[in-house]
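In: fold the following, please.
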Amino acid sequence: MVSVTDTPTLPTVEVFGPTIQGEGPSTGRPATFIRLGHCNLSCSWCDTPYSWDATRHDLEAEITDRPAGDLLDVVAASGEPVSLTVLTGGEPLMHQRRPGMAALLDGLDELDQDVEVETNGTIPPTDELTQRPRVRFNVSPKLAHAGMDEKRTLRPGALKQFAALARDGRAVFKFVATDRDDLEDVRDIVRRYSVPARAVWIMPEGTQPGQLLASARDLLTDPYLLRMGWNLTPRLHALLWPNERSR
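Out: Take a look at the predicted model:
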């Protein structure tokens, strides 16, 4: 195991696995998850408010500064066949310049891990991060139903950079959607930033199996999504373990 007790820290909510990635192109792939704390957005339907919302949760209890070596020990304990680590949040890129992030990514490379960074797409990734060949980005720009102004959720500089990474096969765009209006908003964003259709994934909104399946059926009843050549992703973890943490 990697055991480095004096490495820099990261604000960590939870580490869990082995489990499966439940969303996007890696759906069903065995993975270990590292959930970092804090977020620069406040989506009305967020399913992990305990990672950032101090009005509803005790963040001092939820978020702990953990050494990167401690996080790497958990990844190593997941076992050799598990070769994917997902950095999620909160918003992981809030912490990309911390020494703890570099220490974590160096260790994950030593453990032969692919890395997926789940981000809301408002913070441009650093060159140091994008130059790591094993790192990919799952970018989830927020639409109007997230309850925030577009000036806050859609940051052109960051989205241009992520779109370029998508064209190079280093990023995908995941959009939470409920209806045709949402899909038309997705179309506008995709066209504005030249995101290739193959890199666009539509994810139904919801945390309960019935809601998720109904939303997915509604999205596919209208052939718009298929005509655009986009992908549909389930929220497999929410279907299997609704409202359960650390699964």
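In: for the rest of this, base every contact and every neighbour count on C-alpha atoms.
Out: Fine.
In: for the helix or strand Thr19 falls within, the distance to its chain's centre please.
Out: Element membership of Thr19 [criterion: DSSP states H and E] is strand 9-20. How far strand 9-20 lies from its chain's middle: 13 Å, per CA atoms, centre = their mean, to the nearest Å.
In: who are the packing partners of that strand?
Out: Counting contacts by 3 or more CA pairs under 8 Å, 6 or more residues apart in numbering; DSSP states H and E, strand 9-20 is packed against strand 30-36, strand 64-67, helix 68-77, helix 99-110.
In: quick one: the helices in the chain?
Out: Counting by DSSP state H, the chain has these helices, from start to end: 59-62, 68-77, 99-110, 127-130, 150-153, 156-167, 180-193, 209-221, 224-227, 236-240.
In: just name the most buried of those helices.
Out: Neighbour counts (mean count of other CA atoms under 10 Å) averaged over each of the helices of the chain peak at helix 68-77, with a mean of 22.
In: compute the inter-axis angle for that one and strand 30-36.
Out: 160 degrees (axes from the mean of the first three to the mean of the last three CA atoms, to 10 degrees).
In: can you give me how far helix 68-77 is from the chain middle?
Out: 20 Å.
In: elements contacting it?
Out: When contacts are defined as 3+ CA pairs under 8 Å, 6+ apart, helix 68-77 sits against strand 9-20, helix 99-110.
In: returning to that earlier point: got JSON lines for the helices of the chain, with distance to Pro30 too?
Out: Output for the helices of the chain, formatted as JSON lines (distance: least, CA to CA, whole Å):
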{"stretch": "helix 59-62", "distance to Pro30": "25"}
{"stretch": "helix 68-77", "distance to Pro30": "12"}
{"stretch": "helix 99-110", "distance to Pro30": "15"}
{"stretch": "helix 127-130", "distance to Pro30": "23"}
{"stretch": "helix 150-153", "distance to Pro30": "30"}
{"stretch": "helix 156-167", "distance to Pro30": "23"}
{"stretch": "helix 180-193", "distance to Pro30": "29"}
{"stretch": "helix 209-221", "distance to Pro30": "21"}
{"stretch": "helix 224-227", "distance to Pro30": "28"}
{"stretch": "helix 236-240", "distance to Pro30": "12"}
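In: want to put them side by side, so please do this one too:
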Amino acid sequence: MNQSSQKRILVDEIFGPTLQGEGPMVGMPVVFVRTGGCDYRCSWCDTLHAVLPRNRKEWRAMTASNILDEVKQLSNDPLWVVVSGGNPALQPLEELLRSGQQQGYRFALETQGSIVPDWFGQIDHLTLSPKPPSAGMETDWSALKKAVEIAKTGCAHLKVPVLNQADLSFVADLRKRHPELPLTLQPVNAGAQSGALQDDDNALHEKLMEQMRWLHEQVVARHWYDVRVLPQLHVMIWGTGRGV
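Out: Model (predicted):
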């Protein structure tokens, strides 16, 4: 396809190879393509640079070919490409997925499942992260169900950040609605709620570990033995900010 005829994708940043920091692929070497724009405004969002319209001037409108060229410059050999955001479901990613897969790349995508384009069926690994009450957003259960139905067999996973007991009740409901899907829980990055913690690595790490210990205890008490509990590995290693 001619570049001039390709649809434009809003991109906040492209970086890597780095380690996938959260969810079921945690620890795997990947390149990140973080898109710009989101239909949610979560109270504890830690990537507002990819969410808020005021940052739009920093985003690039790129073709699929542009993006793949940058990915190739970062990685000598094809590897997993994680498409995140913001909400990447807002972007026209069909050509990026098709072209990249033809060249040996595999694509993992992370989204809350609020918007469900048909190209979800092209994703090699789809992480659906519906947001619990502490985020201050409403989950569209019908949209989430549609996303699960469109996804390739066996490639959809659930991931939920958890802050409090209300969030755990949300998780219990989610488990009943989608018992067929693997589920990962992670403690909410409390540093996203406190600017002071963002600049203090020791305080941020301790708060994350405090939340991690609490979440582990809650999961065991409920006998949720099929659930993974994982921290945000990238935050523990590099802290918060771009390019991690």
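In: report the TM-score for the pair.
Out: Between these two chains, after superposing, the TM-score reads 0.85 (TM-score structural alignment, normalised by the length of the second structure); 228 aligned residues with a CA RMSD of 2.1 Å.
In: the helices of the first structure: which one's closest to Glu23 of the first structure?
Out: Proximity to Glu23 of the first structure (CA to CA) singles out helix 236-240 among the helices of the first structure, at 6.6 Å.
In: that closest one: average distance to aligned residues in the second structure?
Out: Aligned to the second structure and superposed, helix 236-240 of the first structure gives a mean residue distance of 0.7 Å (mean CA distance after the TM-score superposition for the first structure).
In: re earlier: show residues contacting the strand holding Thr19 of the first structure.
Out: By CA atoms under 8 Å, 6 or more residues apart in numbering, the residues outside strand 9-20 of the first structure that reach it are 27-37, 51, 62-68, 71, 74-75, 78, 82, 95, 98-101, 237, 246-247.
In: out of those, which are buried?
Out: Buried residues within the contacts of strand 9-20 of the first structure, counting neighbours by 16 or more other CA atoms under 10 Å: 27, 30-37, 51, 62-64, 66-68, 71, 74-75, 78, 82, 95, 100-101, 237, 247.
In: so how much does the strand holding Thr19 of the first structure differ from the second structure once superposed?
Out: Using mean CA distance after the TM-score superposition for the first structure, the mean distance for strand 9-20 of the first structure is 0.8 Å.
In: burial of Gly195 of the second structure, as a residue count?
Out: For Gly195 of the second structure, the count of nearby residues is 10 (other CA atoms under 10 Å).
In: show me the residues around it that make contact.
Out: Here Gly195 of the second structure is in contact with no residue (CA under 8 Å, 6+ apart).
In: next: Val172 of the first structure.
Out: 137-139, 166, 199-201.
In: trace it over to the second structure, please.
Out: Alignment note: Val172 of the first structure maps to His157 in the second structure; criterion TM-score structural alignment.
In: ok, for its match, nearest residue in space, not its chain neighbours?
Out: Thr127 (4.9 Å; CA to CA, 6 or more residues apart in numbering).
In: please say which position in the first structure that neighbour maps to.
Out: Under the alignment (TM-score structural alignment), Thr127 of the second structure pairs with Asn138 in the first structure.
In: my guess is its match contacts Pro92, does it?
Out: No - using CA atoms under 8 Å, Asn138 of the first structure is not in contact with Pro92, being 11.4 Å away.
In: what's the matching residue for Asp73 of the first structure over in the second structure?
Out: With TM-score structural alignment as the criterion, Asp73 of the first structure matches Asp69.
In: same question, Ser42 of the first structure
Out: Taking TM-score structural alignment, the alignment pairs Ser42 of the first structure with Arg41 from the second structure.
In: quick one, what contacts that match?
Out: Counting by CA under 8 Å, 6+ apart, Arg41 of the second structure has contacts 51, 135-137.
In: for Asp53 of the first structure, same thing?
Out: 38, 42, 59.
In: what do you get if the cut-off is 10 Å, keeping everything else the same?
Out: 37-39, 41-42, 46, 59, 90 (CA atoms under 10 Å, 6 or more residues apart in numbering).
In: ok, these in the second structure: which stay?
Out: Retained in the second structure (both residues aligned by TM-score structural alignment, their matches' CA atoms under 10 Å) from the contacts of Asp53 of the first structure: 37-39, 41-42, 59, 90.
In: using JSON lines, lay out those together with distance to Asp218 of the first structure.
Out: JSON lines is the format used below for these (distance: CA to CA, whole Å):
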{"residue": "Gly37", "distance to Asp218 of the first structure": "33"}
{"residue": "His38", "distance to Asp218 of the first structure": "33"}
{"residue": "Cys39", "distance to Asp218 of the first structure": "30"}
{"residue": "Leu41", "distance to Asp218 of the first structure": "27"}
{"residue": "Ser42", "distance to Asp218 of the first structure": "26"}
{"residue": "Leu59", "distance to Asp218 of the first structure": "37"}
{"residue": "Gly90", "distance to Asp218 of the first structure": "29"}
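In: and the furthest pair within these?
Out: Based on CA to CA, the longest span within those runs between Leu41 and Leu59 and measures 15.7 Å.
In: would you confirm that Arg98 of the second structure contacts Phe120?
Out: No - under the criterion of CA atoms under 10 Å, Arg98 of the second structure makes no contact with Phe120, lying 11.8 Å away.
In: distance check, the aligned partner of Phe32 of the second structure in the first structure against Arg155 of the first structure.
Out: Aligned counterpart of Phe32 of the second structure in the first structure: Phe33 (TM-score structural alignment). Separation of Phe33 of the first structure from Arg155 of the first structure (CA to CA, to the nearest Å): 26 Å.
In: can you pull the contacts of Val148 of the second structure?
Out: Neighbours of Val148 of the second structure in contact, by CA under 10 Å, 6+ apart: 113, 116, 120-121, 126-128, 142, 154-158, 178, 181.
In: those in strands, which ones?
Out: By the criterion of DSSP state E, membership of those in strands covers 126-128, 156-158.
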